[in-house]
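In: Show me the folded form of this:
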Amino acid sequence: MTSANRSPAVQAPWWHDAVIYQVYPRSFADADGDGVGDLPGITSRLDHLAALGVDAVWLSPFYRSPQRDAGYDVSDYRDVDPVFGTLEDADALLTRARELGLRVVVDLVPNHTSSDHPWFGAALAAGPGSRERARYVFRDGRGPRGEQPPNNWRSVFGGSAWTRVVEPDGRPGQWYLHLFDSSQPDLDWTDPEVADEFDAVLRFWLDRGVDGFRVDVAHGMVKAEGLPDWDHEQALLQGSTPSGERPPMWDQEGVHDIYRRWRQVLDSYPGDRMMVAEAWVAPQERLTRYLRGDEMHQAFNFDHLKARWGARELREVVDSTLAAHAVVGAPATWVLSNHDVLRHTSRFGYPPERMPAGGVGPDDPQPDADLGLRRARAATLLMLALPGGAYLYQGEELGLPDHTTLPDEVRQDPQFARTGGADVGRDGCRVPIPWSGTAPSYGFGPAPAAWLPQPPSWAELSVAAQEGREGSTLELYRGALRLRRELRLGLGGVRWLGPREDVLEFANGSTTVVANLSGESVDLPAGEVLLASAPLVGGRLPVDATAWIAAG
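Out: The predicted structure follows:
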């Protein structure tokens, strides 16, 4: 099939084919030596991202927060948490990014606030039926004394999605909904004050010069009327049941009204401001409803992220993605890793049928590091050759694996705590990245240790160790991003070639892409090999490798 992407002759908005690099602020660079990354640290390392060749930076939350869920529990959306710096530091970061030609996208967390947010404190103090409680999802409990939760919903982090409060008079009272941690009460988006507040938050950051927003839990802000029970396992990505029922807490129709309103706000500003949805929605046809012309601009492609290492499955994901996006005229996006999932360098180190669904701990079967890196490099070249936009997660340009042997006593993810350790959580993919192999905390900052310990093997994966070294993963990414821009692959299309069993082969413009997922090396078509994820052997592409070839 051929994608319906825009012709290169047409000037596309910057985000249409942008490569956007996710920075997890507490783990990127530490300027003040407290062991936690910060905004001045990020600013000091923006040259690395400009040299890498990305188009934009996406910053995970840096807002004022008690940090019970690494900043996704926001207590003030218009300020910077002191652990990360100040508003002036945010302005300095935006200024330096513009000087380097980098755009900046910031995280927005609209499904819930922190329980430390002034609104929630006012709701607890005001009592049932108050104007203040209308901003959140408070309900009376079931049972003769209201001692049972209002429904049977479960938190994504484990346990009940409801917590009972003590009323101002000291008696047990209503329950509030939290689809995540109990410190993250869900907002009620039927309340007009909530909608007005977030309009103002959008404008606050747009006025400071940000280029867009990544919207956290974009499919979760509206709940089904009446909050009916849901007798199925709770998960972020949850499509319809076999009988056609949709989860009452995810992907409700009302979310689209919110994004139409936000789109009007963004469109009132110059410079192609954009939104990208973290919407764990299936199938693709449901996801692309978020990308209709007056809603979101992009949505993360979690089908691609979750795909196992196999030619048939990957081709099906590419085909279904391009077909679904063509219907709404939106560019596809591609992503392999982020701050919530096992890094793809580690995922691909397992047999496809045993690829872990969550984090990996020291007592779990460990990935094959060499196999994982080889496949990760091949998957990256395959991804960057596809039309549309792409997202990179900090450290993947170094080939970083997850830290799969973190001891329990250092873990900080609420998933680990709320499940009693049954789910090791996401800390393994959030370990601070190494900049040099000899400096304290591998150059992450002047302190001798980082907020999460780094494995000794990361010394040889540091930026300093890979800089200028032929064949390194860092130089592979730099070469791929440079060629992707020169060849305008993000504005091209896909025309499948072959077929050869367990080999993905397609043309994008004048470039032929071959990914070998078979069990033996394969011949390459005629033409100049522009880039390969692994050295050729006797002119043939080895197993678990991808090559870009200029058509002969």
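In: From now on I want contacts and neighbour counts done on CA atoms only, so please keep to that.
Out: OK.
In: Please give the element, helix or strand, for Val104.
Out: Secondary structure assignment for Val104, by DSSP states H and E: strand 103-108.
In: For that strand, name the packing helices and strands.
Out: With contacts defined as 3 or more C-alpha pairs under 8 Å, 6 or more residues apart in numbering; DSSP states H and E, the secondary structure elements packing on strand 103-108 are strand 56-59, helix 87-99, strand 212-215.
In: Give the buried residues for the second one.
Out: This points to helix 87-99. Within helix 87-99, the residues that qualify as buried are Leu87, Asp89, Ala90, Leu93, Leu94, Ala97, counting by 16 or more other C-alpha atoms under 10 Å.
In: would you list those in CSV and tack on distance to Tyr269?
Out: Rendered in CSV, the data for these read as follows (distance: C-alpha to C-alpha, whole Å):
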residue, distance to Tyr269
Leu87, 21
Asp89, 23
Ala90, 20
Leu93, 20
Leu94, 17
Ala97, 19
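In: which of those lies closest to Ala449?
Out: Asp89 (23.5 Å; C-alpha to C-alpha).
In: and the gap between Trp451 and Arg430?
Out: With distances taken as C-alpha to C-alpha, to the nearest Å, Trp451 is found 10 Å from Arg430.
In: between those two, who's got more neighbours?
Out: Set side by side, Trp451 and Arg430 show unequal neighbour counts under other C-alpha atoms under 10 Å, the larger going to Arg430 at 24 against 18.
In: compare with the first, here's sequence two:
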Amino acid sequence: MPLTGARPVPPALTEDPLWWRSAVIYQVYVRSFADSDGDGTGDLRGVRSRLGYLKELGVDALWFNPWYPSPLADGGYDVADYRDIHPAFGTLEDAEQLIAEALELGIRTIIDVVPNHISDQHPWFQAALEAGPGSPERERFWFRPGRGEHGEEPPNEWVSEFKGVPWTRTTNPDGTPGDWYLHLFTPEQPDLNWNHPDVRREHEDILRFWFDRGVAGVRIDSAAQVMKHPDLPDYPEQAGPGEHPHIDRDEVHEVYRAWRRIADEYDGTRVLVGEVWLPDAERFAAYLRPDEMHTAFNFDFMSRAWDASELRASIDLMLAAHAPVGAPSTWVLSNHDVTRAVTRYGREDSSFAFAKKRFDTPTDLELGSRRARAAALLTAALPGSLYLYQGDELGLPEVELPRDVLEDPMHFRSGGVDPGRDGCRVPLPWRGSSAPFGFSPDRTPEGEASAQPWLPQPDAWAALSVQAQEADPSSMLWLYRQALRIRKREAALGDGALVWLDTAPDVLAFRRGDDVVSITNLGAEPIDLPDHESILLSSTPLAGGLLPTDSTVWLRTRS
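Out: Okay, here's the model as predicted:
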């Protein structure tokens, strides 16, 4: 039966209070990880069946994208009920069993919380629509009359995160046009009013609900956007720090201080991880003060081009931003929103920005894979925690999908110009020579043929399946397994200091601890290695003792 109250704290949750500072955290996009029942959609029982794989990989925690009931207008980030599981993914009992079974293997669970908005199918919003203008039910959201003679224009000039107008007009019960409601993302995601006590109390209760079930932390979606200026003014010509009407307002920190107090009530460190996209390093660091979040995603590194000066500047920027608050940085190469590293690093412009995504952008996958291998070791050697998006350990490329299978609202809101984010969400290949590559069983429990995966897998993925790579010591999977094993073994890796070494401008070399050195060659020619006792790991074979271009090596040196 599902849990009805708090259970005793498993010892695995309390063994290491600083686990989060060096953790390797694997991002699970449930819909595309493993399908247990043959319906073409990944589910929690599928994840449970692959926990041994994740243990062998060497991860410390799993971060799950939203697994709640949702119409899936935006991949589950339109949440209809925070205290249950989407029926396609399983049940609340499945989630509780998954959390417990993972903990038995020493793997913690982090879940996604989406405080900025909910689904338009959530009971709160349905009640607000039914109650009508001026009702208490509408005060939990941002309903406003429109501008213009008949209220036909949106209440302000704000712009949606998915482009276009972030306002939708309602219809009154008598059929006449009504007020508008705010949605910074899709119309199916109405923004919550965080000035309302119900909103704050509800989310605090949601935290307790999941912490009571053994969850070790929450990842906070769009964390800097939840507070709005109460007057919803137009954008100012020049907004000073904290003056933007809906991004990074000073009062947002009150929310996360309250959340931190709740997290600290529990035995074992329950972490708060923020999705914070801010260009100002000082404003970014403010979210990581000792009484707020534990860590935040570092998006700067994965937005940079494959260039030594760019990557070093990003590393220095993020380490400097975190230093004043004593928080560890996080490092990530890809996630469910971003073009996969293998494809990105094979392009002429290897940086990432949403605004420049286009169909038919050429890429050299051999070059991209080589650079992604080097980047994997580079990031795994940096101070702090490491996030690994499912499939990156297999070197999966971005898939350019047929337009008629795309679901991502980012594609449709761009007028069809942006291919969207579905290309990095294609279901994983586990085994075999043809689709679905073991993602689904051969047959459903009823004996019928399994459905096709919800997004099609390329035929070329046969060579990238887990089964194929486990048999190949030169594969990306072997590289990741070795890297994470060494990272866990070597006390110098993970949290701690980094010391840059003098090198050529197109080489990144730094020391971790007394005797571990990481060197990445981004130049055009192979380079000599410094004196060393042994090679711990190399992303590519050395050539006559030289480190080839687009390669990283870890060395044991004489301390």
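In: still on that earlier bit, where in structure 2 does the strand holding Val104 of structure 1 align, residue-wise?
Out: Equivalent residues of strand 103-108 of structure 1 are located at 108-113 in structure 2, counting by TM-score structural alignment.
In: Give me the mean deviation of the matching stretch from structure 1.
Out: Compared with structure 1 after fitting, stretch 108-113 of structure 2 deviates on average by 0.3 Å (mean C-alpha distance after the TM-score superposition for structure 1).
In: So which residues make contact with that stretch?
Out: Stretch 108-113 of structure 2 is touched from outside by 13, 60-66, 99, 102-103, 214-221, with contacts defined as C-alpha atoms under 8 Å, 6 or more residues apart in numbering.
In: if you set the cut-off to 6 Å instead, what comes out?
Out: Surrounding stretch 108-113 of structure 2, the residues in contact under the criterion C-alpha atoms under 6 Å, 6 or more residues apart in numbering are Ala61, Leu62, Trp63, Phe64, Asn65, Pro66, Val215, Ala216, Gly217, Val218, Arg219, Ile220.
In: which residues touch the aligned residue in structure 1 for the second one?
Out: Spelled out, that is Leu62 of structure 2. Pairing criterion TM-score structural alignment: the partner of Leu62 of structure 2 within structure 1 is identified as Val57. By C-alpha under 6 Å, 6+ apart, the contact set of Val57 of structure 1 is Ile20, Tyr21, Gln22, Val104, Val105.
In: ok, so of those, who is nearest Val194 of structure 1?
Out: Distances from Val194 of structure 1 to the contacts of Val57 of structure 1, taken by C-alpha to C-alpha, are shortest for Val105, at 22.2 Å.
In: Could you check how far that closest one is from Arg214 of structure 1?
Out: Using C-alpha to C-alpha, Val105 of structure 1 is found at 7 Å from Arg214 of structure 1.
In: And Ser114 of structure 1, by the same measure?
Out: From Ser114 of structure 1 over to Arg214 of structure 1 (counting by C-alpha to C-alpha), the distance is 18 Å.
In: Name the residue in these two with the higher neighbour count.
Out: Ser114 (27 against 23).
In: For the nearest residue to the more buried one once chain neighbours are set aside, the count of nearby residues, please.
Out: Leaving aside its sequence neighbours, Ser114 of structure 1 sits nearest to Asp73 (C-alpha to C-alpha, 6 or more residues apart in numbering; 4.3 Å). Look at Asp73 of structure 1: counted by other C-alpha under 10 Å, it has 26 neighbours.
In: Please list all residues in contact with the counterpart of Asp73 of structure 1 in structure 2.
Out: In structure 2, the residue paired with Asp73 of structure 1 is Asp78, using TM-score structural alignment. Counting by C-alpha under 6 Å, 6+ apart, Asp78 of structure 2 makes contact with Ser70, Ile118, Ser119, Gln189.
In: Asp78 of structure 2 and Asp248 of structure 2: what is the separation?
Out: With distances defined as C-alpha to C-alpha, the gap from Asp78 of structure 2 to Asp248 of structure 2 amounts to 22 Å.
In: As a quick check, tell me the outermost residue of structure 1.
Out: Seen from the C-alpha centroid of structure 1, the residue lying at the greatest distance (C-alpha atoms, centre = their mean) is Pro144, 43.5 Å away.
In: Tell me which residue of structure 2 lines up with that one.
Out: With TM-score structural alignment as the criterion, Pro144 of structure 1 matches Glu149.
In: Nearest residue to the residue nearest the centre of structure 2 in space, please, no chain neighbours.
Out: To find the centre residue of structure 2, average its C-alpha atoms and take the closest one (C-alpha atoms, centre = their mean): that gives Asn335, at 4.9 Å. Here the nearest residue to Asn335 of structure 2 in space, its sequence neighbours aside, is Tyr389; by C-alpha to C-alpha, 6+ apart that works out to 5.2 Å.
In: Now do Val74 of structure 1 against Gly425 of structure 1, distance only.
Out: The span separating Val74 of structure 1 from Gly425 of structure 1 equals 20 Å under the rule C-alpha to C-alpha.
In: So which of the two has more stuff around it?
Out: Higher neighbour count among Val74 of structure 1 and Gly425: Val74, with 30 against 25, using other C-alpha under 10 Å.
In: hang on, the earlier thing: make a PyMOL selection of whichever of the contacts of stretch 108-113 of structure 2 turn out to be buried.
Out: Here is the PyMOL command that picks out the buried ones among the contacts of stretch 108-113 of structure 2, judged by 16+ other C-alpha under 10 Å:
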select buried, resi 61+62+63+64+65+66+215+216+217+218+219+220
